[in-house]
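Undergrad: Could you work out the structure for the sequence below:
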Amino acid sequence: MDLYAIAEQIVINYGYLGVFIISFTEAFIQPIPPDVFIIGASFFGLNPIISAIVATIGSTLGGLFGYFLGDKLGHSVFVKLFGGKNLHKGEEFFNKYGVFGVIIAGISPLPYKVIAWLSGIFEMHKLLFTIGTIIGRLPRFLAVAYFGDILGNVNKLNEFNIWLFCLINSHYNSILDIIMPIISKTVYPLIAITILIILIKNRKFGIKLISILFLAVIILFSLKYLINEPRPYLVLENVHLLCYEGNEPSFPSGHTTLAFTLATSLLYYSRKIGLLFLIWAIFVAYSRVYVGVHYPFDVLAGIIIGIVCGYLIKIDILKLINKYRKYIKSYIIKRKIKKEK
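TA: Take a look at the predicted model:
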């Protein structure tokens, strides 16, 4: 039986109690994270807020039990259960982060149960541990609970996506029918012109911009052919179609992705220019729905991908590669020295 089936059975048979038990036991001993069950709880109809709160209470109480075990059973039992390395790493972690370590473990994929035991071993104040757990766990569980709720309402989301498309696409006039296709078609020429100008003025930034746009292209086309969503005009009737994109998949919007990648990148070149391009990118995004070639969610995905890719331009990738290359080289040398000894 897979986790999906187990989650379904727990929710059907035990409801919130099942979420509590899983969250409680995971916080001090059992290895399966509660997230999949919280997602399942919301997916199968339980209230996401209540699920998240119940899971947080369960995890907090379970964490306190783990704290108690760590405090009473000490180092030796911990080492048997989790290994000596985790003890040493945990000590360093606590010395560095303190209560923030509990928050980090609560909200991240770090093994929370290990942190719970270590909190008891290293005698962290119980109140601080409890507060740290709640601060870390509640946002995480709310996020996964609502993710499950969204998955459980995919049909509703799809209906909303279509409704919003029809709302935008059906409200047209003769002026916008001229303007919107033009805006939509400016993306590739404007990208080419912008790259050329920036390469002349700032070659280093221009090369980085090309790299970021190339990354965006890889991501968007990977998603396009992985998801393979048909264009609105191929499945819906009475679409006000002003551009034709053939049978190429719809999700995400390529024009929107590249427009927002360019605009976000340019914010790190010149804020004024970047803001102007951002306004242009918003019009591009709207135009793709208006001309009938994309759903609003295609455009939204393009905006997100574009902003994320554009943000990456501020990272000096070459420096990053060199930094890690030096780190790896140093690590290999140290390993060789240890072996020789």
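
Undergrad: going forward, measure contacts between C-alpha atoms and count neighbours the same way
TA: Noted.

Undergrad: does residue 33 sit in a helix, a strand or a coil?
TA: Per DSSP: H, G, I helix; E, B strand; the rest coil, the local secondary structure of residue 33 is coil.

Undergrad: distance of the closest residue in space to it that isn't next to it in sequence from residue 146?
TA: Nearest residue to residue 33, sequence neighbours excluded (Cα to Cα, 6 or more residues apart in numbering): residue 26, at 6.3 Å. As judged by Cα to Cα, to the nearest Å, residue 26 and residue 146 stand 20 Å apart.

Undergrad: Check the offset of the lengthiest helix in the chain from the chain's centre.
TA: Counting by DSSP state H, the longest helix found in the chain is helix 48-82. Helix 48-82 has its C-alpha centroid displaced from the chain centroid by 27 Å (Cα atoms, centre = their mean, to the nearest Å).

Undergrad: another one to check against the first:
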Amino acid sequence: MLRPLYNWILRRSARPDAVWWMAGVSFAESSFFPLPPDIMLIPMCLAEPKKLWRYTNICALASLFGGILGYAIGFFLFDSVGRLLFDLYGLWDAYYGFQHSFNTVGPWLLVLKGVTPIPYKLLAITAGIAKMDIVIFLLCSVVARFSRYYIIAVLLHFYGPQVQRIIEKRLMLVTTLLVVVVVGGLLSFKLV
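TA: Predicted structure coming up:
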């Protein structure tokens, strides 16, 4: 089941309009959508290594702008849209655990958790709810989102062909590891 999807994404990643799809997914993931942009960014960078840094910058910028929308949802629309998103994704337990820590060490938590593949929308919306200073939010988001995607870019830059071979050979293992990392990131909210 995963092989056809992987091949489909890899074929689409070489298309001229793929960058717009990736940017849209990255924007949406930072504010309301559950699908991370990595599933497009990595195959696109592997298919066209010369565009790795361009794709990475576009993905990070789109994520940053999506985070601003997430912040606005928390700041202005939490009672309507924010609550709906938290209900839809079952984020209430994570939110309550995160809110306490966020009030104490918000900027540091935003940077540290923003680098991980946990749902960034939770961080952005919570920053808006907490009425975090927008300049501090933007600075922390720039550090977090660019760091997150640049880590991927550096790995792909130095180990691109090996990464592609590993993904193609052990697609199920790679997918399982990504799920474990995402679930681990979500569970870390309960521990903080």
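
Undergrad: Can you pull the TM-score for these?
TA: TM-score for the superposed pair, counting by TM-score structural alignment, normalised by the length of structure 2: 0.71. Supporting figures: 158 aligned residues with a Cα RMSD of 2.7 Å.

Undergrad: Quick one: list the elements packing against the longest helix of structure 1.
TA: helix 16-26, helix 35-43, helix 84-97, helix 112-121, helix 126-152 (3 or more Cα pairs under 8 Å, 6 or more residues apart in numbering; DSSP states H and E).

Undergrad: Comparing the last one with structure 2, how large is the average distance?
TA: Superposed on structure 2, helix 126-152 of structure 1 shows a mean distance to its aligned partners of 2.0 Å (mean Cα distance after the TM-score superposition for structure 1).

Undergrad: same check, this time on the shortest one
TA: With both structures laid over each other, helix 35-43 of structure 1 and its partner residues in structure 2 are 1.4 Å apart on average (mean Cα distance after the TM-score superposition for structure 1).

Undergrad: what's the matching residue for residue 65 of structure 2 over in structure 1?
TA: Aligning on TM-score structural alignment places residue 65 of structure 2 opposite residue 61 in structure 1.

Undergrad: Identify the residues contacting the closest residue to residue 67 of structure 1 other than its chain neighbours.
TA: The shortest distance from residue 67 of structure 1 to any residue other than its chain neighbours is 4.2 Å, reached at residue 120 (Cα to Cα, 6+ apart). By Cα atoms under 8 Å, 6 or more residues apart in numbering, the contact list for residue 120 of structure 1 reads 66, 67, 68, 69, 70, 71, 72.

Undergrad: returning to that earlier point: want to throw the helices and strands packed on helix 48-82 of structure 1 into JSON lines with distance to residue 280 of structure 1?
TA: Output for the helices and strands packed on helix 48-82 of structure 1, formatted as JSON lines (distance: least, Cα to Cα, whole Å):
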{"stretch": "helix 16-26", "distance to residue 280 of structure 1": "47"}
{"stretch": "helix 35-43", "distance to residue 280 of structure 1": "38"}
{"stretch": "helix 84-97", "distance to residue 280 of structure 1": "44"}
{"stretch": "helix 112-121", "distance to residue 280 of structure 1": "45"}
{"stretch": "helix 126-152", "distance to residue 280 of structure 1": "31"}
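
Undergrad: returning to that earlier point: what angle sits between the longest helix of structure 1 and helix 126-152?
TA: Interaxial angle, helix 48-82 of structure 1 versus helix 126-152 (axes from the mean of the first three to the mean of the last three Cα atoms, to 10 degrees): 120 degrees.

Undergrad: how big's the offset between helix 48-82 of structure 1 and structure 2?
TA: Mean deviation for helix 48-82 of structure 1: 1.5 Å (mean Cα distance after the TM-score superposition for structure 1).

Undergrad: Would you indicate which residues of that helix are buried?
TA: For helix 48-82 of structure 1, a neighbour-count test (16 or more other Cα atoms under 10 Å) marks 48-49, 51-71, 74-75, 78 as buried.

Undergrad: Same check on stretch 135-151 of structure 2?
TA: Of the residues in stretch 135-151 of structure 2, 137-138, 140-150 count as buried by neighbour count, 16+ other Cα under 10 Å.

Undergrad: correct me, but residue 131 of structure 2 touches residue 73?
TA: No - Residue 131 of structure 2 sits out of contact with residue 73 when judged by Cα atoms under 8 Å, with a separation of 11.2 Å.

Undergrad: The residue nearest to residue 67 of structure 1 -> structure 2?
TA: With TM-score structural alignment as the criterion, residue 120 of structure 1 matches residue 128.

Undergrad: Ok, residue 73 of structure 1 next?
TA: Match for residue 73 of structure 1 (TM-score structural alignment): residue 77.

Undergrad: And for residue 104 of structure 1?
TA: Per TM-score structural alignment, residue 104 of structure 1 is aligned with residue 112.

Undergrad: element containing its match?
TA: Using DSSP states H and E, residue 112 of structure 2 sits in helix 92-114.

Undergrad: list the buried ones in that helix?
TA: Quick answer for helix 92-114 of structure 2 (16+ other Cα under 10 Å): 94-95, 97-99, 102, 106-107, 109-111, 113-114.

Undergrad: Give me the angle between that helix and helix 120-129.
TA: On the basis of the same axes, to 10 degrees, helix 92-114 of structure 2 is oriented at 100 degrees to helix 120-129.

Undergrad: quick one: the residue located most distally from the centre of structure 2 from residue 162 of structure 2, how far?
TA: Going by Cα atoms, centre = their mean, the residue of structure 2 most distant from its centre is residue 169, 24.9 Å out. Distance of residue 169 of structure 2 to residue 162 of structure 2, computed by Cα to Cα: 10 Å.
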